[in-house]
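Asker: Provide a 3D model corresponding to the input given below.
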Amino acid sequence: MSEPTFAIDRRQAGIARELFEAVRDMPLLSPHGHVDPRLLADDDPFPDPARLLIVPDHYVTRMLLSQGIPPSRLGVPRRDGGEVESDPRAIWRLLAENWHLFRGTPSRLWLEQTFRTVFGVETPLRRETADEVYDAIAARLAEPGFRPRALFERFGIEVLATTESPTDDLAQHAKLAADGWGGPDGRVISTFRPDNVVDMDREDWRDEIGKLGAISGSDVETYAGYIEALRKRREAFIAAGTTCTDHGHPTARTLKLTPAEAAAVYQRGLQGNATREDAETFRAHMLVEFARMSLDDGLVLQIHPGANRDHNRKLYASHGKDVGGDIPQATDYVHALRPLLDEFGMESRLHIVVYTLDEYTFSRELAPLAGGYPAMFLGAPWWFLDTPDAMRRFREAVTDAAGFYNTAGFVDDTRAFCSIPVRHSVARRSDAAYLASLVAQDRLPMDEAAETMADLAYHLPKRIFKLDGNTK
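Answerer: Next comes the predicted model:
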């Protein structure tokens, strides 16, 4: 299987290969992702190929669900503890039988490249080869060199950020630090994601507020105590090496409330009387408050809006969150972010990285905003947009107004640990193809394209996500 260049003609392909080769072996930075820290803290052997590569991958299970194959047949746990397929080989065979569904998709690209580059398996996956491919991967997983920490080294990962909530005790990160893998100078760090204690629409919000009070030792029955608790937890995360926060709100709306106004909304939430508008108002206000906190403690503020969570209500009812039931929606940024940018947009010490699922906003809203405020940077295409085609469209849409240096580099945003090097390779090849098109058009000299390539692959994310030790 050849390695794709994503270039559209031979001359560009040659230039793209040269640019990619210059960064192929640069370290990988994974400043935003969802790998379970327990994976590296325990360093146990991976399970079978199905539970490693299929069961947790909602890209895969979502596609199969669209053709009538329920997640339970793929081993995805049910909320009610009901019966699901437990035979990993049966799960693998089911994927192989339906492999044609993934033609042209990034899931197929990532999986095939993972089979080949991580596990050394060249046999194409088919119904007839399902067992052969399964056995080859299973044999690799039994080898010491395929344990998580060994693969981490082999992948060339310099820093990997996981994602935890303020109510997490960071025990896994403490274990990593004790082993020399975590802490402020560690290779595995956490990201502070407070959605569970900010979003009043969550059914468990009040319970999570109680946990926040218990773990912080603060009186969270008052708004002032709630803010104090969040600051305390941020301090604990920073002590464990955290450099970023992450906020996955339905919209990008921001709003500046007075302390009294915020306290009134918070009390309605505690009393169970908050409306949907209260929940949106509180989320919007807290983004401004988190930016204020970031000015004080140096954490990068990441905003991930635009997902209509759990749109597939029957899927949520049977299997819960994060199993492929979310859908992108149109998102406003120009008006939504204005209160935040009015307050802090000119603060060059503050790094606000904004992502989108609504690619129509790239050139119309996001690139001009990032090109006009020192605090704002464009996050990489993510989730439904982390594909070669969407990455190309991203560069074509934003470079005119934002250039390259108001973008934040690639984030893999994945739970699938073994796909990390493949995803970074795809992103680097995509950027190389775009830069090659500029060189071929005589719009950029080759030496500057090579320098830009290295910046996009490594130097920009290291600086913008404050992985260089400069937290202020």
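Asker: When you work out contacts or count neighbours from here on, use the C-alpha atoms and nothing else.
Answerer: Fine.
Asker: end to end, how far does stretch 18-38 reach?
Answerer: The first and final residues of stretch 18-38 sit 38 Å from each other (C-alpha to C-alpha, to the nearest Å).
Asker: err, stretch 237-256, not the other one
Answerer: By C-alpha to C-alpha, the extent of stretch 237-256 from end to end equals 26 Å.
Asker: One more sequence to fold, the one below, so I can look at both together:
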Amino acid sequence: MTEPWALHPDRALPADPGVRRIARQVYAQTAGLPIVSMHGHVEARVLDDDQPFGDPAELFVIPDHYLVRMLVSQGMGNHDLGVPTLDGAGGLDVEQDHREIWRRFASNWHLFRGTPTRYWLEHELVEVFGVTTRPSAKSADALYDHLLDALARPEFRPRALFDRFRIETLATTDAATDDLAHHASLAAQGWGEKVVPTFRPDALVHLDRPGWRPAITELARVSGIDVQGYDAYLTALEQRRAVFVAAGARATDHGHLSADTTPLPLDDARRIFAAALRGEATTAEADAFSGHMLYEMARMSSEDGLVMQLHPGVLRDHDPHIARVFGPDTGFDIPVQVEYTRALRPLLEAFGRHPGLRLVLFTIDETVYSRELAPLAGVYPAVRLGAPWWFLDSPDGMRRFRDAATETAGFYNTTGFVDDTRAFASIPARHDLARRVDAGYLARLVAEHRLDLDEALETAVDLAYELPRASYAARP
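Answerer: Predicted structure coming up:
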């Protein structure tokens, strides 16, 4: 008889028995701590509406780009997994049978062996939803029914899970033009300190993106400022940032292809912006303007106190056909090499020691941790290293981050863990994995007599809880 599916209590801890014993002690200090989730993509609407999540395909499969891209790599189409097209584009027959979508996923469970997606899904299924049978073609329908029943119960609604997960603060990521109505509604219900917005201006600073002109029109509408030139554009952005600050925002979020922060002369910025309004800006001008705006965003953060999060190095929509059919940011983003040392120098020369700036740097090019990012964080007071992100938030990726960054930057020039997730039910899984990996790293330092146990215990709590709170604390 097959044993019920269960997760090992020592999962992701070191294999060496002596180090593992220490790691258990360290992990025990953090396992029950509240979650501070300061960089994520769960929508405020989910918690404001507090409606049931729907069915297993809607919760686990269709919106999860990690899961979808793995199945696509094995020959499935996005449409086979229920991913909607843009207004019926592409002439594809999008699968509407959500049970069939779930079957396709469960039948291919083996594809996720060794991936962090497997770890997160195991935690969600077993720890959150009480599943006792591993996904497979044979178990798919029974699992679907089990999950469908659970999702219909009040204790599995978003707010109930928020409390069960011990989430202290959840930051959403919101367009700079968002009206923040759901945040206002949550604040009126006493959730204002629990769910906070994050200001993301990407749609407004990349002049050559197809949606830039409509985004400028929307900026003018929501700000009440007639954005007919560069100066009015800056004023409108500052006004929107003030609205976000008033709504409880702690941070901004910037996704650029490069980390260039070279400021433009004022006349050049005005000229390029005017050309963009006419539809005449060149690619080179648009690139220069986006780098200039990172410099400007650092200036604004030094004034209004919003933490500036920068994560360059992703080529969006590598497959343009998929992006055309399914919409922006569905065409499989792929990492590219990024240079930080020279690119950030203009920003850091101006604001790297400014008491008002906090700059959190993320990367998915792990070759730069020891060569560039740790040395930068190890000298500029404004700089902190963000957690391993996206393709690197895996057990071994997080271990490599600690090995590469700690000797130069230490622990306290990092922000602790952020989960960067859209999958609400995976938040505790991701934080649990980070706490286990950090427990293992700290346990090794204790075993090698490089750290005392009491120091390891204190550091573990700081990494899991205190550093995220301090790194993103609201400033007067």
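Asker: Quick check: closest non-adjacent residue to the counterpart of His431 of structure 2 in structure 1.
Answerer: Under the alignment (TM-score structural alignment), His431 of structure 2 maps onto His424 of structure 1. Once flanking residues are discounted, His424 of structure 1 sits nearest to Asp412: 6.9 Å by C-alpha to C-alpha, 6 or more residues apart in numbering.
Asker: Please enumerate the helices of the stretch 101-250 of structure 2.
Answerer: Assigned helices in the stretch 101-250 of structure 2, in chain order: 116-122, 140-151, 158-164, 181-188, 202-205, 212-223, 230-246 (criterion: DSSP state H, counting those that start in this stretch).
Asker: between these, which gets nearest to Glu366 of structure 2?
Answerer: Checking the helices of the stretch 101-250 of structure 2 against Glu366 of structure 2 by C-alpha to C-alpha gives helix 116-122 as the closest, at 16.8 Å.
Asker: which residues of structure 1 does that closest one align to?
Answerer: Going by TM-score structural alignment: helix 116-122 of structure 2 matches residues 106-112.
Asker: Name the nearest residue to the spatially most central residue of structure 1, ignoring sequence neighbours.
Answerer: Residue closest to the mean C-alpha point of structure 1, counted by C-alpha atoms, centre = their mean, is Asp413 at 2.2 Å. Beyond its immediate neighbours in the sequence, the residue positioned closest to Asp413 of structure 1 (C-alpha to C-alpha, 6+ apart) is Gly33, lying 4.0 Å away.
Asker: Touching, that neighbour and Phe417? I think so.
Answerer: No. In this structure Gly33 of structure 1 lies outside contact range of Phe417 using C-alpha atoms under 8 Å: 9.4 Å.
Asker: what's Ile15 of structure 1 in contact with, if anything?
Answerer: Ala432, Ala433, Ala436, Val439 (C-alpha atoms under 8 Å, 6 or more residues apart in numbering).
Asker: do you know how far the residue mapped onto it from structure 2 is from Arg435 of structure 2?
Answerer: In structure 2, Ile15 of structure 1 lines up with Ile22, judged by TM-score structural alignment. Ile22 of structure 2 is 14 Å from Arg435 of structure 2, where distance means C-alpha to C-alpha.
Asker: Could you look up the SS state of the aligned partner of Asp412 of structure 1 in structure 2?
Answerer: Correspondence of Asp412 of structure 1 to structure 2, assessed by TM-score structural alignment: Asp419. Classification of Asp419 of structure 2 by DSSP: H, G, I helix; E, B strand; the rest coil places it in coil.
Asker: show me what contacts Asp419 of structure 2?
Answerer: Ser37, Met38, His39, Gly40, Trp389, Ile427, Arg430, His431.
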